[in-house]
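Engineer: Show me how the following folds:
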Amino acid sequence: MLMNNHIFTAFSDPNRRRMLDILKHGKRTAGDLSSSFDISGSAVSQHLKVLLQARLVGVEKRKNSRIYYLRKEGFEDLQQYLGQFWDDHLTVLKQLAEAEEREKEQ
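Structural biologist: The predicted structure follows:
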């Protein structure tokens, strides 16, 4: 599976992870988000741009406001990507447990 590398860039910054945490509680304007940080409004905008590129957030334009929200699809892509590693790990654990059971039976 090909992975959108922008997702890893998005998660690499603590401010962006915090923005995602805020947005999981509902939609917010850029101004609302800015008030939660000790960084400039332009820095918040740059972080939002990275999150948009990663497809983790979406934006709605209403009158003079831009309202940001989490995009479920972006997280599903990430979950699917990470799941392939988890599934492999579970398969190995299952094989080890089965081998251990066979050894006990002997």
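Engineer: CA only for contacts and neighbour counts going forward, please
Structural biologist: Will do.
Engineer: Quickly note the distance from the spatially most central residue of the chain to residue 23.
Structural biologist: Centroid check for the chain by CA atoms, centre = their mean gives residue 75 as the closest residue, at 5.2 Å. In this view, residue 75 and residue 23 are 13 Å apart by CA to CA, to the nearest Å.
Engineer: run this one through as well so I can compare:
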Amino acid sequence: MSAELDTVIHAPNRLQMCCMLAAVDIVDFATVREALDVSESVLSKHVKTLEEAGYVKVSKAASDGRQRTWLSLTAPGRKALKTHLAALKAMMANVPET
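Structural biologist: Below you'll find the model as predicted:
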């Protein structure tokens, strides 16, 4: 297999989050939390892991009179996701149809 799985992205919630972020420029933390159906603390841990890897950018801005957290997938994050998905597709190509 030419492409390798990315252990940072591979966790189901992080993979789902990266796929969600790949489809948009920026999304607020609450929207991601609701989509993944996880607590704020669980999502925060996943965001921190992706941020430390350089895959996600976190920004804060006031909106409707309160501070909101925004997430976006970085260029390295998009590249890592593309490589990870290619590895998954290569693995799936070896699975016989049933």
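Engineer: what's the TM-score here?
Structural biologist: TM-score for the superposed pair, counting by TM-score structural alignment, normalised by the length of structure 2: 0.64. Supporting figures: 73 aligned residues with a CA RMSD of 2.1 Å.
Engineer: residues contacting the residue nearest to the centre of structure 1?
Structural biologist: If a contact means CA atoms under 8 Å, 6 or more residues apart in numbering, then residue 75 of structure 1 has residue 56 as its contacts.
Engineer: Work out for me the element it sits within.
Structural biologist: Element membership for residue 75 of structure 1, per DSSP states H and E: helix 72-105.
Engineer: buried residues in that helix?
Structural biologist: 74-75, 77 (16 or more other CA atoms under 10 Å).
Engineer: Export these as JSON lines, with columns for distance to residue 99 of structure 1.
Structural biologist: Below are the buried residues of helix 72-105 of structure 1 laid out as JSON lines (distance: CA to CA, whole Å):
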{"residue": "74", "distance to residue 99 of structure 1": "38"}
{"residue": "75", "distance to residue 99 of structure 1": "36"}
{"residue": "77", "distance to residue 99 of structure 1": "34"}
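Engineer: So which bits of stretch 34-50 of structure 2 are buried?
Structural biologist: The neighbour-count check on stretch 34-50 of structure 2 (16+ other CA under 10 Å) flags 36, 43, 46-47, 49-50 as buried.
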